[in-house]
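In: make a model of this:
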Amino acid sequence: MLTWLCLTLGVAFSSAVVPFVSIELFVLGLAAKEPGIPFLLLGLVVAVGQVAGKLVHYYVGRGSIRLPEFLHRRLHAREPKPLTPRRAAWQLRTKRVRAWVESVRARCQEHPRWMVGTYTVSSVVGLPPYMATVVLAGLVRMRLSTFIGAGLVGRFIRFSLLAASPALCAGWLF
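Out: Below you'll find the predicted structure:
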């Protein structure tokens, strides 16, 4: 059981840092394969791994960790490409998205409790996307203790329910 929990912690951490790994599928599979692992313990391990991994994104949003140069946008590239109608539409869309993100960030700084509530709901439900709220929490400089506490509680609820669901479904079906 300890081996599975250590593996789960590693997968949870890696899925938090690199979003291409699905911790939800892993938890469902593990809970179905190893029903002897208590679902609350599994939820706790995943919550700790997820929040620890998301600290990287939080600190990037806060500006404490600098991204590698190849991930930065180059403002003064060679010559600008000719503006086709398709590129013009794309630039307009991205400009609107950037303006929307900036307005949300400003509102979050004005109303810190709103940001805590949004972050907590996102950590349980996943809407708005958890990764986005993590970065936004860093941008608005949410207190680290609040970030960790709300994230642990929300992720614990989410993944405990998810780990318990294979047993619930098996109980209904058989």
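In: going by C-alpha atoms from here, please, whenever you check contacts or count neighbours.
Out: Fine.
In: how close does residue 121 sit to residue 88?
Out: 36 Å (Cα to Cα, to the nearest Å).
In: those two - which one has more neighbours?
Out: residue 121 (19 against 12; other Cα atoms under 10 Å).
In: surely the more buried one meets residue 127?
Out: Yes. Here residue 121 reaches residue 127: they are 7.3 Å apart, a contact under Cα atoms under 8 Å.
In: residues contacting residue 20?
Out: Residue 20 makes contact with no residue under the criterion Cα atoms under 8 Å, 6 or more residues apart in numbering.
In: roughly how far apart are it and residue 163?
Out: In terms of Cα to Cα, residue 20 sits 20 Å off from residue 163.
In: which stretches of this structure form strands?
Out: For the chain, applying DSSP state E gives no strands.
In: what ranges does it have for its helices?
Out: For the chain, applying DSSP state H gives helices covering 2-17, 23-33, 39-62, 85-110, 112-125, 130-139, 144-173.
In: quick one, which of these is nearest to residue 70?
Out: When the helices of the chain are ranked by proximity to residue 70, the top entry is helix 39-62, at 15.0 Å, counting by Cα to Cα.
In: would you do the same for the sequence below? I want to compare the two.
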Amino acid sequence: MIGLLSTTFGVSVASALLPLISVELFAVGLVLKEPDIPWWVLALVIATGQIGGKLLHYYAARGNIRLPAFMRREKKEKPETKGRWKAWLDQFRENCRTRPVWAGTILLISAAASLPPFAAVAIIAGWAKVPVSTFLITGFIGRFARFGALAAAPAAMAAWL
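Out: As a prediction, this is how the structure comes out:
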């Protein structure tokens, strides 16, 4: 079981970093193949791996991690323009600063439901300088709820039918 949980942790970190990998499909397959793994253990491992991976996005957006040259945007000498997207991001940053409960709620909902996608919210939260404690706590609770429900679903369906 330790080997399966280690693999699960690795897949969850990889899926947090690379959106082409689906930890949801992996988790459902694992639960169907190994129904003896407690749902909460699986949810705990996946949530920890997911937050670990998303934390790299968060710190990169915050500027604490230096990205490789091919991933960085070159700064161009042009006048600052204020489009709708930039205005929305500036307003989001201000809301995160002045309304921490609002920022935590957005993070929690995104982590649990992935609407808006948690990958994007993790990056924006780093850019908006949301406190790391808020990001970790709300993100972990939301991810645990999401993957706990996913891991418990096959057993719940089997019991219901």
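In: residue 96 of the first structure maps to what in the second structure?
Out: Matched across to the second structure, residue 96 of the first structure falls on residue 84, judged by TM-score structural alignment.
In: with residue 121 of the first structure instead?
Out: Here residue 121 of the first structure is matched to residue 109 in the second structure, going by TM-score structural alignment.
In: check residue 6 of the first structure too.
Out: So, by TM-score structural alignment, residue 6 of the first structure is matched to residue 6.
In: just give the number of residues close to its match.
Out: 13.
In: what does the one 10 residues further on give?
Out: Residue 16 of the second structure has 26 neighbouring residues, counting by other Cα under 10 Å.
In: same check, this time on the one 10 residues further on
Out: Neighbourhood size, residue 26 of the second structure [other Cα under 10 Å]: 14.
In: tell me who's in contact with it.
Out: Residues near residue 26 of the second structure by Cα under 8 Å, 6+ apart: 8, 11.
In: and the residue nearest the centre of the first structure?
Out: residue 131 (3.0 Å; Cα atoms, centre = their mean).
In: what's the closest non-adjacent residue to the equivalent of it over in the second structure?
Out: Aligned by TM-score structural alignment, residue 131 of the first structure pairs with residue 119 of the second structure. Closest residue to residue 119 of the second structure apart from its sequence neighbours, by Cα to Cα, 6 or more residues apart in numbering: residue 54 at 6.8 Å.
In: what about that neighbour, neighbour count?
Out: Here the count is done by other Cα under 10 Å, and residue 54 of the second structure has 26 residues near it.
In: spit out the contact partners of the aligned partner of it in the first structure.
Out: Using TM-score structural alignment, the partner of residue 54 of the second structure in the first structure is residue 54. Residue 54 of the first structure makes contacts with 13, 16-17, 131, 134, as judged by Cα under 8 Å, 6+ apart.
In: hmm, back to that, ok, the match of residue 96 of the first structure to residue 90 of the second structure distance?
Out: According to Cα to Cα, residue 84 of the second structure and residue 90 of the second structure sit 10 Å apart.
In: neighbour count for those two, which is higher?
Out: Just comparing residue 84 of the second structure and residue 90: by other Cα under 10 Å the higher neighbour count belongs to residue 90, 14 against 9.
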